[in-house]
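Asker: Next comes the sequence, and after it the predicted model I'd like to discuss.
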Amino acid sequence: MRRLIAIVLIFAVLWFGYWFIARAALERGVADAFHNARAEGRVARYQSLGVTGFPNRFDMTLDKVALGLPLDASASASASTQAQAVWHAPQVQLIALSYRPNRMIAVLPGAQMLTLPDQKITLTSKQLAANFNLAADTALSFDSLALIGDKLDITSTDGWAATLKQGRLAANRLPAPATYRVGFEALDLTPNPALRARLDPNRDLPAVIDKLHLDGRLTLSAPLDRHVGESRPQPQAITLTDARLDWGQTRIVATGTLRRGAGGLAEGQLDVKIIQWQPLLRIAEADGVIEPARLATWRKALQALAQGSGRADTIDLPLVFGGGQISLGFLPLGPAPRF
């Protein structure tokens, strides 16, 4: 019995020692990561950091956090003069079991704010939390993320706002190098009058967007791990396996691949199917994409395409990215985005 008690006591001392050593290493690692990010020209700060949960958990709390990147992701380390997108959070809580510190739960209480050069976007929610996992390797490679938010309110200083019943974001590492599966879904998205006036000026569609869904693969120039400060991963290709917008009777489905082309411009093609396309034609006219004098010509052309699909309410068109431009079928839409 004495030997057993001695073994238990030795184990307890070792375990307690491990916890305090690991806590110190965690606090030092976070402080160093923020310091290194600032040295590379990024916004990275917090007001206070604490770790509790002894002896079986690491409960880390950071107060008044700000993280940001130059909007030009290819900018050099002297990017402090570049326009930046900065995320502000009143508090970030990271919770992990002390024997599985690479498996974390993140809780984001309070209002989140994204500061852009032309506006500030505030996000409040009933609940916003995520499971965040790292691989058990020396590089601390990203493994998976699952974030969910309930009853989200989004407000911009630019005048627009929206509410969501629920938003979900998920990502996980795939076997291919620096490749990740990414999924997003927004349910019952309700734009405020200002945003609805931009999206649907004539109010041809319902007030609520039923679903926005995306499932695809993202390939980067380098993996997401503890070396991201040096490797600075850049998007190389995006494959949409299932992208859908359900808005009343109108449905848009897109699949295809876009790749990083010359100058970082997107190149490739998405195959787009539009069901109940007629309201979108009126929206294109209201937004100035189609001149009113040519509306009848466009309607006849799209009706001919719909007859070819076998359904009068359905058209299939290629969304082509090339030469720095985007076109939907034979309709030019504007400049192509940069990766």
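Answerer: It's in.
Asker: all contacts plus neighbour counts: C-alpha atoms, from now on.
Answerer: Will do.
Asker: quick one: the helix or strand where Leu164 lies to chain centroid distance?
Answerer: In the assignment (DSSP states H and E), Leu164 maps to strand 161-173. Offset of strand 161-173 from its chain centre (CA atoms, centre = their mean, to the nearest Å): 8 Å.
Asker: what's the next secondary structure element after it?
Answerer: Counting by DSSP H and E, the next helix or strand C-terminal to strand 161-173 is strand 179-191.
Asker: From the contact counts, what lies against that following strand?
Answerer: Other helices and strands packing on strand 179-191, by 3 or more CA pairs under 8 Å, 6 or more residues apart in numbering; DSSP states H and E, are strand 161-173, strand 209-220.
Asker: next, the one to line up against it:
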Amino acid sequence: MRQGHEKGGAVKRLAILVIVAALAWSGFWAFSAWAQKRAIEGWAEDRRADGWEVSYDDLAIRGFPNRLDTTFTGLLLADPGSNTVWEAPFLQVLQMVWSRDHVIIAFPDEQVLTRDGARYEMSSEGLRASLVRDDGYLLRAHAEADVLNVSGEAPLALSDLTAAIDRLEGEDRTYRVAVNAEGIATGGRISGGGDDGLRLDSTVALAEPLRPETYADAQPTRIEIRRAEIGMDALQLAATGELDVDEDGYPEGELSLRVENLREAIEAERQAGRVPSEVLSLIESAAQLLAGLSGREDTIDLTFEFRDRRTWLGFLPLGKAPQLH
């Protein structure tokens, strides 16, 4: 009898311990959700104080017991400083309770970006991203989408898209930037297969370590493009280069560009009727001249030099160099 009584007491103590632990975890999750909501509301108030418009129809935090799933509905962010407005019917930010520096973001199928009065409607399938931070600084950011379509003055369609920003090991200001899309189009059917698509492999050094919330203010100091390629139907573009960037954002260095099958691509655009014939004739005339300088009939090889805040093609000055920040 005594042994059974002791066994029953042990089970009772274990049950009490489990209940206490469950209550404690429930309280911790509730506090974490409350702190998350307060932090978001505080961020929104800070942005409004800076002149932003920040609004949402609802803010809900769910995911008990292990996650903090934050869902915005009717979200609008407007930054008057950059004349940028972003609207989305919803946005989900997913985190584990014990790993707040790893964030997964799920985007809606439809969203709208307006910049300087130009409106871009974005439709997507499976668009999502993940961010990993260390003490607030970005370690890596990855994004992917099965399909991403952007309408506007220069419509673009991408399929099987992946993009990555990874901080190099042992560095705190240098990141590898890579983008890959198996299909790409500027209108009409998305091409894919063979050499078609988009590929970028580059390294960017910044003046300061990157924080996700201040990415728009990032200032590059050096850009190395190991591989940048775009293939659409017949047209093939490839670029490589190394550029240093001064404190005002002007590049110094060289950028090499190769264009292949331009004549066939121009004829395809002429048949499709997407570009005015006058524009195509102008491009065709310029392409023939540049191809002649390259010594090839349908391939253009150019090296642009950036120095003294100007752009040069050989000994020919082309004008002011682009300002990168």
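Answerer: Good, I have the coordinates. Keep in mind that what you see is a predicted model, and the values were worked out from it rather than measured.
Asker: How alike are these chains, TM-score-wise?
Answerer: For these two chains in superposition, a TM-score of 0.78 is obtained (TM-score structural alignment, normalised by the length of the second structure); 301 aligned residues with a CA RMSD of 3.4 Å.
Asker: Just put the helices and strands packed on strand 179-191 of the first structure in a markdown table and tack on mean neighbour count and distance to Leu147 of the first structure.
Answerer: Listed next are these as a markdown table, based on neighbours: other CA atoms under 10 Å; distance: least, CA to CA, whole Å:
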| stretch | mean neighbour count | distance to Leu147 of the first structure |
| --- | --- | --- |
| strand 161-173 | 19 | 5 |
| strand 209-220 | 19 | 14 |
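Asker: Output those in JSON lines; the columns should cover distance to Asp246 of the first structure.
Answerer: Formatted as JSON lines, these follow (distance: least, CA to CA, whole Å):
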{"stretch": "strand 161-173", "distance to Asp246 of the first structure": "14"}
{"stretch": "strand 209-220", "distance to Asp246 of the first structure": "5"}
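Asker: nearest to Asp313 of the first structure, of these?
Answerer: strand 209-220 (19.2 Å; CA to CA).
Asker: tilt between that closest one and strand 161-173?
Answerer: Going by axes from the mean of the first three to the mean of the last three CA atoms, to 10 degrees, strand 209-220 of the first structure is angled at 40 degrees with respect to strand 161-173.
Asker: If I take the strand holding Leu164 of the first structure and strand 179-191, what angle do their directions form?
Answerer: Relative orientation of strand 161-173 of the first structure with respect to strand 179-191: 170 degrees, computed using the same axes, to 10 degrees.
Asker: Which elements pack onto strand 161-173 of the first structure?
Answerer: If contacts are counted by 3+ CA pairs under 8 Å, 6+ apart, strand 161-173 of the first structure sits against strand 142-156, strand 179-191, helix 193-199.
Asker: try 6 Å
Answerer: With contacts defined as 3 or more CA pairs under 6 Å, 6 or more residues apart in numbering; DSSP states H and E, the packing partners of strand 161-173 of the first structure are strand 142-156, strand 179-191.
Asker: Give me the mean deviation of that strand from the second structure.
Answerer: Superposing on the second structure and averaging over aligned pairs (mean CA distance after the TM-score superposition for the first structure), strand 161-173 of the first structure comes out at 2.3 Å.
Asker: tell me, that strand lands on which residues of the second structure?
Answerer: Taking TM-score structural alignment as the measure, the second structure aligns residues 155-167 with strand 161-173 of the first structure.
Asker: residue ranges for the helices of the stretch 1-150 of the first structure, please.
Answerer: Taking DSSP state H, counting those that start in this stretch to define them, one finds helices in the stretch 1-150 of the first structure at 2-39.
Asker: ok, and which of the helices and strands packed on strand 161-173 of the first structure has the densest surroundings?
Answerer: Comparing those by mean neighbour count (mean count of other CA atoms under 10 Å), strand 179-191 comes out on top with a mean of 20.
Asker: so who does Ile252 of the first structure touch?
Answerer: Arg244, Leu245, Lys273, Ile274 (CA atoms under 6 Å, 6 or more residues apart in numbering).
Asker: what about Leu199 of the first structure, distance to Asp287 of the first structure?
Answerer: Counting by CA to CA, to the nearest Å, the gap from Leu199 of the first structure to Asp287 of the first structure is 9 Å.
Asker: Pull up the gap between the closest residue to Leu280 of the second structure other than its chain neighbours and Ile61 of the second structure, please.
Answerer: Setting aside the residues directly before and after it, Leu280 of the second structure is nearest to Ile266 in space (CA to CA, 6 or more residues apart in numbering), at 6.6 Å. Distance, Ile266 of the second structure to Ile61 of the second structure, using CA to CA: 52 Å.
Asker: do the same with Arg270 of the second structure
Answerer: Applying CA to CA, the value for Arg270 of the second structure to Ile61 of the second structure is 53 Å.
Asker: Give me the more crowded residue out of these two.
Answerer: Using other CA atoms under 10 Å as the criterion, Arg270 of the second structure and Ile61 rank with Ile61 on top: 20 against 15.
Asker: Hmm, that one is touching Thr73, no?
Answerer: No: Ile61 of the second structure sits out of contact with Thr73 when judged by CA atoms under 6 Å, with a separation of 11.7 Å.
Asker: wait, doesn't Thr115 of the first structure sit right on Ala89?
Answerer: No: distance between Thr115 of the first structure and Ala89: 11.3 Å, which falls outside the contact criterion (CA under 6 Å).
Asker: Between these two, which is the more surrounded one?
Answerer: Using other CA under 10 Å as the criterion, Thr115 of the first structure and Ala89 rank with Ala89 on top: 20 against 17.
Asker: Contacts only, for that one.
Answerer: When contacts are counted by CA under 6 Å, 6+ apart, Ala89 of the first structure touches Lys64, Val65, Gln112.
Asker: likewise Thr239 of the first structure?
Answerer: The neighbours of Thr239 of the first structure, taking CA under 6 Å, 6+ apart as the test, are Gly216, Arg217, Gly256, Thr257.
Asker: got TSV for those residues, with distance to Tyr46 of the first structure too?
Answerer: Output for the contacts of Thr239 of the first structure, formatted as TSV (distance: CA to CA, whole Å):
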residue	distance to Tyr46 of the first structure
Gly216	33
Arg217	33
Gly256	41
Thr257	39
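Asker: which of the residues you listed lies closest to Leu123 of the first structure?
Answerer: Closest approach to Leu123 of the first structure among those (CA to CA): Gly216, at 24.9 Å.
Asker: how about the closest one, what's its partner in the second structure?
Answerer: By TM-score structural alignment, Gly216 of the first structure lines up with Ser202.
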